[in-house]
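In: missing the sequence, but the structure's below:
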């Protein structure tokens, strides 16, 4: 068949593709122009664009580090320390935010008047106070006012609190700590699928699901045994004159940043959970009650699993907000990635390169969260037959 230009020009599909190609070319040309202009200006200033400066010695100390670091180490390692601090803050924040947010969201449906009012007051108050102000509150009003190390608080001999931070029970080595985290993650994933299977069987049969429940209990028991007896826990011990040795030390800056991020983000998560539960039709509640299920069982087995498909998409956004908001921890001197990047470009005079690294870091972290949450979202969606 001969090529016909007139027919091609009348084809709507051609113009859609042509418009997209033209848009890509224009955007690419603009990016190339701006990057070329940037590089010319940097060359004129005697500092062409590049990342070789990351190999130079940093020359500054970092007060808190999850990995070994010395001032003579290169800038890239200093940024790696900031990244590790940020990742530990974000992961802990996501875990505790999920627990607090889901609890507050479910509590808003509690028949207990006091529990309901506490939940609504918490959400209404925390959501309307700026995060930076809450960060200062936790740092100056709460943790800075804890007793001095000489008068520190002993919590059941397993945790100590003073105005320098918190000291917790922790595995003896970093390898054992990673093993414990891995076991817990595997246990949570396995428990999620077993619970979903149990829920489907229980709702379908009203009395079935015993084998799935036994499997879930067995998996939880195995994980608990490994965590309790297999990690060689080190108990923090008070020393004479004040202070603590052993265990895991969490600095005052870290716990303040973590507390602010968790309680602030949890207020938004609670509203997401409440909206997700409300999206389940009343007929589902009534049908579950007609099977003789208790109010708690109705929520666990029928309502909340259906609400997950509404909860997870906006929950993804809140987790990414928590990740980006972690940059505010520099306000209380916690050495996260933004704080160390700020010191780096002040010393090197390389703000463009440093902020490219910084933006790429936050982008990768947010994309990683999105990938995990998208997989979880697909797992909880209704499957059509």
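Out: Received, thanks. Just so we're clear, the structure is a prediction, and the values are computed from it rather than from any experiment.
In: only C-alpha atoms for contact and neighbour calcs from this point on.
Out: Fine.
In: ok, and what's touching stretch 337-344?
Out: Applying C-alpha atoms under 8 Å, 6 or more residues apart in numbering, the contact partners of stretch 337-344 are 58, 75, 78-83, 85-86, 327, 330, 333, 350, 354-355, 358.
In: hmm, 7 Å instead?
Out: Here stretch 337-344 makes contact (C-alpha atoms under 7 Å, 6 or more residues apart in numbering) with 79, 82-83, 86, 327, 330, 354.
In: Next, the buried residues of it.
Out: Neighbour counts over stretch 337-344 (16 or more other C-alpha atoms under 10 Å) mark 337-341, 343-344 as buried.
In: Filter those residues down to the ones in strands?
Out: In strands, judged by DSSP state E, none of the buried residues of stretch 337-344 are found.
In: what residue is smack in the middle of the chain?
Out: Against the mean C-alpha coordinate of the chain, by C-alpha atoms, centre = their mean, the closest residue is residue 94 at 3.3 Å.
In: Helix or strand: which one has that one?
Out: Residue 94 belongs to helix 75-107 when assigned by DSSP states H and E.
In: elements contacting that helix?
Out: Applying 3 or more C-alpha pairs under 7 Å, 6 or more residues apart in numbering; DSSP states H and E, one finds that helix 75-107 makes contact with helix 113-127, helix 252-278, helix 337-348.
In: and the comparison structure, right after this:
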């Protein structure tokens, strides 16, 4: 006979109810915060009116009056301020996204290297971590900028390695001349990634059903690349490149990465990867040593033990602090203003000096970093939920 069903307790509106008291306290806290925000905003607007300071975001549609020398698309002084801010956001995201990818790869290799049986490898990884995480990030950015602008040859005498040129003017490299085939290749890559994701799901289900493992890395990678190649072929297989050439005063044509961008990227990558290495090391150490011994007993090599046994179990410990390091890298990119890289902070400072709209410009910068941080946290929390060990 099943046990009798206990009816749910009714929520009481009495002050003796802990749930009711908690709700009242939360409403009062939210109301108090809203009152403080309203008071500060009202007081700020009143003081600005008394001093004759203009306010509002109408300046965003006015001509910016300054050029931006670096970005994914050209920008001249006749374009509005909102496009200048958009250029700054794009430059910030370009550094942050590339930096996160490079930091993850380098930090993981360093963290795994701390467990190497080779004393030289362990010592080098330890020395790297202790060096780069104990030097302030601003000092590292300035150091890299000094190295790139003072030790490299002049722009008219660059170092050459194949089609690549390196000088005080930055890194020049070939870029494809845009054609329909490149767009088709991009579409094929997206479809290939979808097909690779479907293959991984099928391979995982087959592994759970039969116990026979299939490639979960190389085959999906081949499927994605095959989609891109197929799209490139369908689009006419364009092969024309815009190749840089040495001019009389500087390297001309091709693509270029400025010294400011390289300094920011190198500084953020080397600094944050030292912290990521410690996160990976702590995550691996959190896994019981018996797991490695069991993997060795099954005949797995040292690399297979780390890749198939240790790292997957360490992810549940690695991902939360790793998210914090990604957020730190994105926010530390604001220090790029110190070496002249035109990120969103630099664009905001220029707009503030020209228009006097301090509150508005600072609000835009805060909104940009808040949005990127929340989006990063959302994606990492989703991945953390997928990587978490689920009990049966």
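Out: Everything's here; your move. All of these numbers come straight from a predicted model, not from anything done at the bench.
In: out of the contacts of stretch 337-344 of structure 1, who's nearest residue 222 of structure 1?
Out: Distances from residue 222 of structure 1 to those, taken as C-alpha to C-alpha, are shortest for residue 86 (31.0 Å).
In: Need the counterpart of the closest one in structure 2.
Out: When structure 2 is aligned by TM-score structural alignment, residue 86 of structure 1 is paired with residue 92.
In: got the contact list for the closest residue to its match other than its chain neighbours?
Out: Leaving aside its sequence neighbours, residue 92 of structure 2 sits nearest to residue 343 (C-alpha to C-alpha, 6 or more residues apart in numbering; 5.1 Å). Neighbouring residues of residue 343 of structure 2 by C-alpha under 7 Å, 6+ apart: 88-89, 91-92, 336.
In: do that again at 8 Å, thanks
Out: 87-92, 334, 336-337.
In: can I assume the residue nearest to the centre of structure 1 is in contact with residue 318?
Out: No: using C-alpha atoms under 8 Å, residue 94 of structure 1 is not in contact with residue 318, being 9.2 Å away.
In: Map residue 75 of structure 2 onto structure 1.
Out: Aligned partner of residue 75 of structure 2 by TM-score structural alignment: residue 69.
In: same thing with residue 122 of structure 2?
Out: Under the alignment (TM-score structural alignment), residue 122 of structure 2 maps onto residue 116 of structure 1.
In: ok, now residue 388 of structure 2?
Out: So residue 388 of structure 2 corresponds to residue 381, using TM-score structural alignment.
In: For the stretch 101-250 of structure 2, which segments are assigned as helices?
Out: Per DSSP state H, counting those that start in this stretch, the stretch 101-250 of structure 2 carries helices over the ranges 119-133, 137-146, 180-210, 218-234.
In: re earlier: excluding chain neighbours, give the residue nearest to the residue nearest to the centre of structure 1 in space.
Out: Leaving aside its sequence neighbours, residue 94 of structure 1 sits nearest to residue 319 (C-alpha to C-alpha, 6+ apart; 6.4 Å).
In: Quick one: list the elements packing against the helix or strand hosting the one you found.
Out: Of the helices and strands defined by DSSP H and E, residue 319 of structure 1 is found in helix 304-325. On a contact count with 3 or more C-alpha pairs under 8 Å, 6 or more residues apart in numbering; DSSP states H and E, helix 304-325 of structure 1 meets helix 75-107, helix 252-278, helix 351-380.
In: what range in structure 2 matches the second one?
Out: The aligned range for helix 252-278 of structure 1 in structure 2 is 259-285, by TM-score structural alignment.
In: buried stuff in that stretch?
Out: For stretch 259-285 of structure 2, by 16+ other C-alpha under 10 Å, it's 259-281, 283-284.
In: so how far does that stretch sit from its counterpart in structure 1?
Out: Mean deviation of stretch 259-285 of structure 2 relative to structure 1 after superposition (mean C-alpha distance after the TM-score superposition for structure 1): 0.6 Å.
In: go on, stretch 224-232 of structure 2?
Out: Mean deviation for stretch 224-232 of structure 2: 5.9 Å (mean C-alpha distance after the TM-score superposition for structure 1).
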